[in-house]
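Trainee: Requesting a structural model of the entry that follows:
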Amino acid sequence: MSDIIQLLPDAVANQIAAGEVIQRPASVVKELVENALDSGADDIVIHIKDAGKTLIKITDNGCGMSPTDARMAFERHATSKILSANDLFCIRTMGFRGEALASVAAIADVELRSKRVEDEVGTLIHIVGSEVKTQEPVACNNGTTITVKNLFYNVPARRKFLKSNTTELKHIINEIQRVALPNPEIKFAFYHNYSPLYELVKTNFRKRIVDVFGKTINQSLVPVKEETSLVNITGFIGQPKFARKTTGEQFFFVNKRYMRHPYFHRAVMQAYEKVLPPETFPSYFLFLDLDPSGIDINVHPTKTEIKFENERTIWQIIHASIRESLGKYNVVPSIDFDQSGSIDIPVPEKEGGDRSYPEIKVDPGYNPFDQEKEISTGNWGQSSRDSQNREHWEDLYSGAETNYREEQSQLSFKGVEPENRQTEEKFTGKKVLQLKQKYILTPVKSGVMIIDQKRAHERILFEKFMEVLKSESVASQQQLFPQKIELDAGDAELLKNILDDLLSLGFDIREFGKNTFVINGTPGVLDVSSPEIIVEKLLEEYKNSPVDARAKAKEQVAISLAKASALDYGTDLGKVEIDHLIDNLFACATPNYSPEGKKVLTIQPLEDIEKMFNK
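Mentor: Below is the predicted model of the structure:
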């Protein structure tokens, strides 16, 4: 029997390596920009076309390469960064494995032009699918230019699984941010389809953050600085009130290399404990500088997963440094005792203060067993819905039996003060309570109905927006003073992608220079006082959506806009506002569920309530 084990051809081995190193166009951009940094460049220009699927071109003014080095750079495991195994534990360069160029050349059409300062002419190398087509002298500028065309042309299965241009472009922007942020002393320019997305000048770290993420982030940044014998931590964190519902502004860098580290992320989140709005993420841009011998970056081909020798100690230092910065800049109280359940005792004035006991009003004729015989069902709104659905909810809702009194209830009767109660009660006879500025409680025949006020409002707005999209006729409310909004490059591209859908919903938003837009009008169905905030929240909700298909883009925009425009938890509602919300909810075709399928209301049966008291 003949031997069956044989060495793989270089082209096949390089394609296998490419499967680990090059996952998408963003991977190519990352590897080539890191090589440019290692070459000593301080001016890097990035051109891409069709989100990198058609063209990726990186130009730098670094040291350049000799003809021999230029050819050797495409050999697998060829590197100038390490000479022995010990060098793996003292790495300060970005690349070191010698896999990037060989992997890219195996799955694309690659052209390299490079020249050193001391050379008269440069070198041109053209490689297609690991096969060298040309190597010849060429006139070119000092430094290196690498052009990558038709990525994955010979691996159609990989190319087929690439996402939309919007998604792939977002990944490229993320990679550029991860390289540009820790290197503010380097000039970066980034163009997509010949349009500038970033033109970053040499500056300091704080200004680089502002240049990348927009001017609005500047007011939220809190400095962090901690020096220890083990690690030095510098950078900025965001104030809790500016936290966002999506991730994207959370960055760890170790020795200027971006890394993902869930364990250290928990240190940050625990430092924000009790001061962060629920389901939000604070911004942070943290540099860790320590001896390279204390870390291992040779864990994963993309080099974003890093192991630390003293992980637990560093966790404590990160947590303490962030808590210190939050306290130093008065973001959290300096004395952080748990005061849940405590009683606020008013301090009397020193002189002339009113020290009399509070007056308690008592209704001597109140009988908790009295029943109100006539309950108004209120206005059920105007909507084209199923008549059986309406009859069901009207019958259920009109069965309220219990008459609540504000003075005796532990739940506050929101929006109704003693002096104007009669005025409020003229509008409706419904009995409603707002609990914790989050839930609405109202009696029904079978027990108590509990409504999530935010989800209810989302359902109402969503159905309005969908009607607008179907009718294709919407009134736009023009702003007296148009609002200008500046976004980071990723959000700007996302907004461009959905502008047509927003236009059909009644928004009038126009581009106004690089990553800047002007909001001239908003949908007439919305009561919008701050349109720029609505647009920012809309983008956050849209990014949170798992849907990536353009077929459902309009529906997704309607969902995102409904969530962005809906009243937030913590909003205090008056009785008339609650009645209006309930009426509009039951005028909806599907009042039970939010646009995302979450439960809007539930009924606590009277039998279950009675069981709780009979235990």
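Trainee: all contacts plus neighbour counts: C-alpha atoms, from now on.
Mentor: OK.
Trainee: In the protein, which residue is most central in space?
Mentor: Centre of the chain computed as the mean C-alpha position; nearest residue by C-alpha atoms, centre = their mean is Thr246, 2.6 Å away.
Trainee: Glu120: which element?
Mentor: For Glu120, there is no helix or strand it lies in under DSSP states H and E.
Trainee: With the one 4 residues further on instead?
Mentor: For Leu124, the element it lies in under DSSP H and E is strand 122-128.
Trainee: immediately after that strand, which helix or strand?
Mentor: Following strand 122-128 in sequence, per DSSP H and E, is strand 131-138.
Trainee: compare with the first, here's sequence two:
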Amino acid sequence: MADIIQLLPDHVANQIAAGEVVQRPASVVKELLENAIDADATIIKLIIKDAGKTLVQVIDNGKGMSATDARLSFERHATSKIRSADDLFHLHTKGFRGEALASIAAIAHVELKTKQEHDDVGTVIIIEGSSIVSQEVVVTPKGTSLSVKNLFFNIPARRNFLKSNAVELRHVIDEFHRVALAHPSISFVLYNNGSEVFNLPISNYRQRIVNIFGTKTNEKLVPVEEETEVLKISGFVGKPEFAKKTRGEQYFFVNDRFIKSPYLNHAISSAFEGLLKNGNHPSYFLNLNVDPQTIDINIHPTKTEIKFDDEHTLYALLRSAVKHSLGQFNIAPVLDFERDASLDTPYNFNNKETNTPVIEVDRSFNPFKETYTSGKQTTAFKKQTVNNWDSLYVGLESKGTKTEHDFSEVHFESEETTLSVFSDDNAIEQVQTTYQLHNKYIVSTIKSGMLVIDQHRAHQRVLYEDFLKNLTIKAGVSQQLLFPLELHFSTQEIQIINQLKDDLEHTGFVFLNVTKETVEIVGVPVTVPDSEVSIILEQLISDVENEVPDSHFSTTDLLAKSMAKSLAIKRGQSLLKDEQEHLVNKLFACKEPNVSPTNRTTFVTMSVDELDKKFM
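Mentor: Reported below is the predicted structural model:
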């Protein structure tokens, strides 16, 4: 039998590696930014076009490379970060596999310009699909500029898997945030389609968080500091009252490297136990410094998953540190048996000067005198004689000549009414036609048997069709707010609101002003209470970022779904009889009453025959 095992060509092996390393433009952004950081750059610029599909360019002022190193950097498993297998457990750099540039060059057009500080001229290399087109001398400033153009140009199937520009841009910005947050000592600038999105100067960690997520974030942060032999924790957690429905602002950094860890995330959630509303998630920006020998980074191509030597100890320390910070800054309730809360200075009187009360005594006062005179007022005390007791009953007999035991005007506060099991025909008309079961379901009778409706899904369907109709015909009814509503969002969230602004106005929202960090609203749809506006917009932004339900749905449909989900009555909410009947009638007036906007069943029926079988 002939031999069938053979070595893969380099360009095929590189494309297979690219499938692991490069899933989307954001993967390229991550690898290039980390290379710039490893080159000791202090200023890094990221330029993208069409969410990175057309261009991803990273410019830094780092060390640069020689002509030989520039050529070798695109070879598989060529790296300057490690020399032996033991170095994998002493890592202080970002990249070390030597796969990133080789994988990127296999699926894109790459142009590299680089120069070291002591060299007079630099090197430019152009690569297309792993093939080096040219290598020449070029005049370029110190550092490296690497451009990745036309991603997946030679793998159309992979390009078809990419999402819309809005979604891919969100992933790029997420990666930019992760790298920028981990390195506040480096200046970062992001340009998208020629416009500046972020300009982050060198700063401390708190200021870097504020520069990314907006000035309003500053008042939400609670510092966390803890240092032990095993672990050093530093960073911030968000106050419980600012928790969101989404998990957007959750960042773990281990030795300045962003990681994802559901186990450690659970430690944070347990520290916030009892402080958050159901369904809300805390925000946190935590740096964990551990001995590199106690972690293994080399378990995933993207290096976002880390294996810890002793996870249980880290869990306990992290939970304890966060809980301590929440208690120390009076965020969480604490038990202190030596402290009397009633002796605390009220907030309004804090740091105010104390005024000694003045006591005035009138020494001439005599309560047994009929009259006495003080400096400011005259008070008279008159003796009441016993002869006036009969005046208490004057006028009681002038209101009529009723008998002593006349109860003609006695009224009962309430009368308890019960229906007879065997009621007559007239009583049947007064029986309630709908019932609410466990504040979740509405039970109604039909000719063939019984109908059970999920109130949350049914209301979603009703609201969805109403919003969709208003968006389509652009006839949303708005109610004016007495005072403008000012909401604070991050730069990325403001961009999404600007994209949806026209559609939101068609549903009934009226925007007075939209700045880089704030949104001012003066009108909302009639069905929307002003207290729910921030929740609706947060949910809407989350849905757009994650492109729920999918990219082939229109923005109008997405907006209607998101608003219906936010405003629908929840399970557990009690409804009056009229509200139950109104919801049932509105549901069956819909075009598709059988399913919710997310294709979930809204009601089930049970016939009399099925009920009869239950009693057989």
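Trainee: Could you name the helices and strands sitting against the strand holding Leu124 of the first structure?
Mentor: helix 67-72, helix 100-106, strand 109-115, strand 131-138 (3 or more C-alpha pairs under 8 Å, 6 or more residues apart in numbering; DSSP states H and E).
Trainee: highest average neighbour count across these?
Mentor: The highest mean neighbour count among those, using mean count of other C-alpha atoms under 10 Å, belongs to helix 100-106: a mean of 27.
Trainee: contact partners of it?
Mentor: Residues from elsewhere that reach helix 100-106 of the first structure (C-alpha atoms under 8 Å, 6 or more residues apart in numbering): 11, 14-15, 17-18, 21-22, 28, 31-32, 73-76, 110, 127-130, 148.
Trainee: For Ser293 of the first structure, find the nearest of the helices and strands packed on strand 122-128 of the first structure.
Mentor: Nearest to Ser293 of the first structure among those is helix 100-106 (24.1 Å), distances taken as C-alpha to C-alpha.
Trainee: Okay, the closest residue in space to Ser27 of the second structure that isn't next to it in sequence and Pro301 of the second structure: tell me how far apart.
Mentor: Nearest non-adjacent residue to Ser27 of the second structure, counting by C-alpha to C-alpha, 6 or more residues apart in numbering: Val21, 6.9 Å away. Val21 of the second structure sits at a distance of 6 Å from Pro301 of the second structure (criterion: C-alpha to C-alpha, to the nearest Å).
Trainee: hang on, the earlier thing: looking at this, the residue nearest to the centre of the first structure is in a strand?
Mentor: No. Going by DSSP: H, G, I helix; E, B strand; the rest coil, the assignment for Thr246 of the first structure is coil, not a strand.
Trainee: Alignment lookup: it to the second structure.
Mentor: Matched across to the second structure, Thr246 of the first structure falls on Thr246, judged by TM-score structural alignment.
Trainee: Relative to Glu610 of the second structure, how far out is that match?
Mentor: 43 Å.
Trainee: what do you get for His506 of the second structure?
Mentor: 47 Å.
Trainee: before we move on, back to that, so which of the helices and strands packed on strand 122-128 of the first structure comes closest to Ser376 of the first structure?
Mentor: Of all those, helix 100-106 sits nearest to Ser376 of the first structure, with 72.4 Å by C-alpha to C-alpha.
Trainee: Report the mean deviation for that closest one after fitting onto the second structure.
Mentor: Following the fit onto the second structure, the mean deviation recorded for helix 100-106 of the first structure is 1.3 Å by mean C-alpha distance after the TM-score superposition for the first structure.
Trainee: quick one, helices of the stretch 351-500 of the second structure?
Mentor: Here the stretch 351-500 of the second structure has its helices, by DSSP state H, counting those that start in this stretch, at 425-428, 455-473, 491-507.
Trainee: post-alignment, the last one versus the first structure, mean distance?
Mentor: Meaning helix 491-507 of the second structure. Helix 491-507 of the second structure sits 3.5 Å off on average (mean C-alpha distance after the TM-score superposition for the first structure).
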